[in-house]
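Trainee: Sequence and computational prediction follow.
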Amino acid sequence: MSRSTAIPDASATPQRVPHYIVMVLIIGVVLAIVECYFSVTINNENFYSRYSSIFRTLGCILVGACLAVSGTVMQYISRNTMTSPSTMGLTQGTALALCIIIIFSPSLNQWMIMVWAIAGAALGGLFAYSIAKLLPWKVKSLRQISGGIVAVCIITCISIMMYSSYSTIDYIDHLVNPIMLGNPRFTIWVLLPVTVVAILICWSLSLRVQHRSDAVRSVSLSWATLICMFMVILMTSISTMLAGPLGLVGIIIPSILRFFLKNPPIRWLILGSAIYGSVLILGLDIISRTIDPIFDISVMPITVIIGAPFLIYQIGKEIEKTILRYS
């Protein structure tokens, strides 16, 4: 029987983890430690700048982990390697919600802004899901990604029109530049606990589902799916609120890990995504600060440029699989 998807199945998780998976994870941790050193010390000659860089470094680590794990969990739930927060409208929905709040209610406190960001992510994902349901494609995976792309384009067009209609570019600059990454209070009290708790919940749910039979799993998986999707919405919205709409991180990292680790078990894929998502965002942040230490270069277009070939590859592979299935 041919394999229908490249998403690892938790029920088929082996008892012993191959040594090369552990080695790849260790390499990722080492890379993250080295990047942390450069991130804290680069262009920082006094105590204040280094103090700010510590929290910016921690913010990059947590944002990268959130976005990469969110993409991995979404792909595991949907059984579709093309889904991620940035291809299913969650990231764009959060950015649009933040833009609306900053334009029409700029005095709103940070906690209420976070609530609206979470609502925006949920509505963006629901909008993409609704469009996918209306499309006539027979193949579920292609219908999902088509609905997501349509939703992303519509939400992005609305955001662009709002940007051009209101002279608020100074206020919404954080949507395209990670200027909030050095916020100690938000990073320590919001992003850190949310990231740790959400990743642990996704990890534990994957282990619980692992030993269930198909009959029981079909009944109980709905609760696990709802909880995991709420964790995805939470991680995506808070990451976007902190660092702006970084695109396709949830496509880049899982695709690379599945290629090099030969479709690892889902629990190790989640862990690897957290590690290498941090490595990716932290590395890009270091590069942007090195090129222009005064004005940070936006990381958002860089992630889109890097992630676009991965998305195109996944779409091409799915189309090829569909042609072979119906030929």
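Mentor: Nice, I can see it.
Trainee: For the rest of this, base every contact and every neighbour count on C-alpha atoms.
Mentor: Will do.
Trainee: For M161, pull up the helix or strand it's in.
Mentor: With elements taken from DSSP states H and E, the one containing M161 is helix 140-165.
Trainee: Give the other helices and strands that that helix contacts.
Mentor: helix 90-104, helix 110-134, helix 300-326 (3 or more CA pairs under 8 Å, 6 or more residues apart in numbering; DSSP states H and E).
Trainee: How far away from the center of its chain is that helix?
Mentor: Mean C-alpha position of helix 140-165 versus that of the full chain (CA atoms, centre = their mean, to the nearest Å) differs by 17 Å.
Trainee: Stretch 25-41 too?
Mentor: Here the centre of stretch 25-41 is set off from its chain's centre by 20 Å, with CA atoms, centre = their mean.
Trainee: What residues sit buried inside it?
Mentor: Buried residues in stretch 25-41, defined by neighbour count with 16 or more other CA atoms under 10 Å: 25, 28-29, 31-32, 35-36, 39-40.
Trainee: Okay, one more to line up with it:
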Amino acid sequence: MSFIVEIICLLYNSRVYFLKKLDYKEVEVKAMKQPMRYQNVTASLILTLGFVLLIGSMILSILYGAADIKLATIWRSIMDFNGSESSHQIIRNLRIPRALAAALIGAALAMSGAIMQGMTRNALASPSIMGVTAGAMFSIAILFAITSSPSQWMMMIWGFAGAGLGTAMVFLVGSISKSGLTPVKLALAGTAVTAVFQSISTALTIHFNVAKDISFWYAGGLSSIQWIHVQLLAPVFVIGLIIAVILGKSISALNLGEDVARGLGQQTRLTKFIGTLVVLMLTGAAVSVSGTIGFIGLVIPHITRFLVGADYRTIIPCAAILGGLLLVIADTVSRMINPPFETPVGTVTALIGVPFFLYLARNDGGSTS
């Protein structure tokens, strides 16, 4: 393991050295003109090692909980399922779908954050900060107010619509000022819109007496995950991942500025439109299943850029792996803090994300370039 870490450090130090010798944007422009190279050692290493760690963390997530389960029992429940054994039922119907959903949701939120940061050139952009998550929660609160038992499909559709509403409100509020939409104003607008949506949502749940029904989504958690949730998340995630990877080159160009992107022949408006749709799709689906889980979309893209550079053709898939890994680990930790009770996983991710957010706000000033 130490050998692998040394390789990563060596590759990163080499990259820093060359960026000091050459103009940063010139290097990036040349990178945009080159085809994606899967021989990129760092990205390949992150994808491979990250995937192995993700599988390992999912196995640990299945093993540990209110009832500890042996590894051999997991194997038997998969290869020779016995419905009369409670441990087999727990593994097949509760823990495996929960681990899979955690990986998918973490990956979706991380990809959404990476896309948002690349398109807006805003280091503080993420679904939880830019009003996307709050908008989705607002629409779900309305849905619970008008119907007592909405289907998962209905919740996902309303989540998409609310995410779109939150995004539109943030950009509208942020662009009112005379000086236009800056990264800092975008973050401030997202914070304000998030606060408004959360206040209205709370008022709706209290007025219509559905606070108990929706409290799970406010806290953010994976305790009620079933196979139906995985079946709904998986196709949305796959479609979003494919489109996001295809957009990777265009997002990298946008991250250099719209003028540079146009000079490279990119259709900036089309890229922003499709990228926004992907963010709404991924975030809406994730929120409709797990509720508010913040800061994964903020932290993971920064870690990924630190490891693999500024090319979003590699950032997006690597962020997906690392985002899934983080949420699976956070979910496992949330179950081990106070067993047999569960701490909301959103609390665990916030403990990581809030200090990171304050660090970025203090040092980066809200810009990725």
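Mentor: Happy to help now that I have it. Just so it is clear, the model here is predicted, and its values are computed rather than measured.
Trainee: before we move on, back to that, and the furthest pair within the buried residues of stretch 25-41 of the first structure?
Mentor: Largest separation among the buried residues of stretch 25-41 of the first structure by CA to CA: L25 and V40, giving 22.7 Å.
Trainee: that older thread, which of the buried residues of stretch 25-41 of the first structure sits closest to I172 of the first structure?
Mentor: Using CA to CA, S39 comes nearest to I172 of the first structure of the buried residues of stretch 25-41 of the first structure, at 25.3 Å.
Trainee: What's that closest one aligned with over in the second structure?
Mentor: Mapped onto the second structure by TM-score structural alignment, S39 of the first structure lines up with S61.
Trainee: quick one: contacts for N122 of the second structure?
Mentor: N122 of the second structure sits next to 116, 183-184, 366-368 when contact means CA atoms under 8 Å, 6 or more residues apart in numbering.
Trainee: picking up where we left off before, identify those among the buried residues of stretch 25-41 of the first structure that sit within helices.
Mentor: 25, 28-29, 31-32, 35-36, 39-40 (DSSP state H).
Trainee: which one of these is nearest N46 of the first structure?
Mentor: Using CA to CA, V40 comes nearest to N46 of the first structure of these, at 11.1 Å.
Trainee: Correct me if wrong: that closest one contacts Y48.
Mentor: No. Look at V40 of the first structure against Y48 with CA atoms under 8 Å: they stay out of range, at 11.2 Å.
Trainee: Now which residue in the second structure aligns to L311 of the first structure?
Mentor: When the second structure is aligned by TM-score structural alignment, L311 of the first structure is paired with F357.
Trainee: ok, now which ones touch its match?
Mentor: 124, 298-299.
Trainee: Between those, identify the one with the most neighbours.
Mentor: Using other CA atoms under 10 Å as the neighbour criterion, L124 leads these with 32 neighbours.
Trainee: what residue of the first structure matches up with that residue?
Mentor: Aligned partner of L124 of the second structure by TM-score structural alignment: M82.
Trainee: so who does its match touch?
Mentor: Applying CA under 8 Å, 6+ apart, the residues near M82 of the first structure are 75, 141, 145, 251, 311, 314-315.
Trainee: The same query, at a cut-off of 7 Å, please.
Mentor: Counting by CA atoms under 7 Å, 6 or more residues apart in numbering, M82 of the first structure touches 145, 251, 311, 314-315.
Trainee: for it, helix, strand, or coil?
Mentor: Secondary structure, DSSP: H, G, I helix; E, B strand; the rest coil: M82 of the first structure is coil.
Trainee: what's the spacing between it and G71 of the first structure?
Mentor: M82 of the first structure is 9 Å from G71 of the first structure, where distance means CA to CA, to the nearest Å.
Trainee: Find residues that contact each of the two.
Mentor: Common contacts of M82 of the first structure and G71 (CA under 7 Å, 6+ apart): I251.
Trainee: A187 of the second structure corresponds to which position in the first structure?
Mentor: By TM-score structural alignment, A187 of the second structure lines up with I145.
Trainee: Equivalent analysis for A107 of the second structure, please.
Mentor: In the first structure, A107 of the second structure lands on A65 (TM-score structural alignment).
Trainee: Kindly report the same for T268 of the second structure.
Mentor: Per TM-score structural alignment, the equivalent position to T268 of the second structure in the first structure is L221.
Trainee: what helix or strand is the nearest residue to its match once chain neighbours are set aside on?
Mentor: Closest residue in space to L221 of the first structure, ignoring its immediate chain neighbours: V209 at 7.3 Å, by CA to CA, 6 or more residues apart in numbering. Remark: V209 of the first structure resides in helix 192-210, with elements defined by DSSP H and E.
Trainee: and the closest residue to L261 of the first structure other than its chain neighbours, how many neighbours?
Mentor: Once flanking residues are discounted, L261 of the first structure sits nearest to I21: 6.2 Å by CA to CA, 6+ apart. By other CA under 10 Å, the residues close to I21 of the first structure number 19.
Trainee: same check, this time on G125 of the first structure
Mentor: Neighbours of G125 of the first structure (other CA under 10 Å): 26.
Trainee: and the gap between the spatially closest residue to G277 of the first structure that is not a sequence neighbour and K321 of the first structure?
Mentor: Excluding its sequence neighbours, the residue lying closest to G277 of the first structure (CA to CA, 6+ apart) is G64, at 4.3 Å. Distance of G64 of the first structure to K321 of the first structure, computed by CA to CA: 31 Å.
Trainee: Of the two, which one has the most company?
Mentor: Set side by side, G64 of the first structure and K321 show more neighbours around G64, with 27 against 14, by other CA under 10 Å.
Trainee: Contacts only, for the more buried one.
Mentor: 277-278, 280-281.
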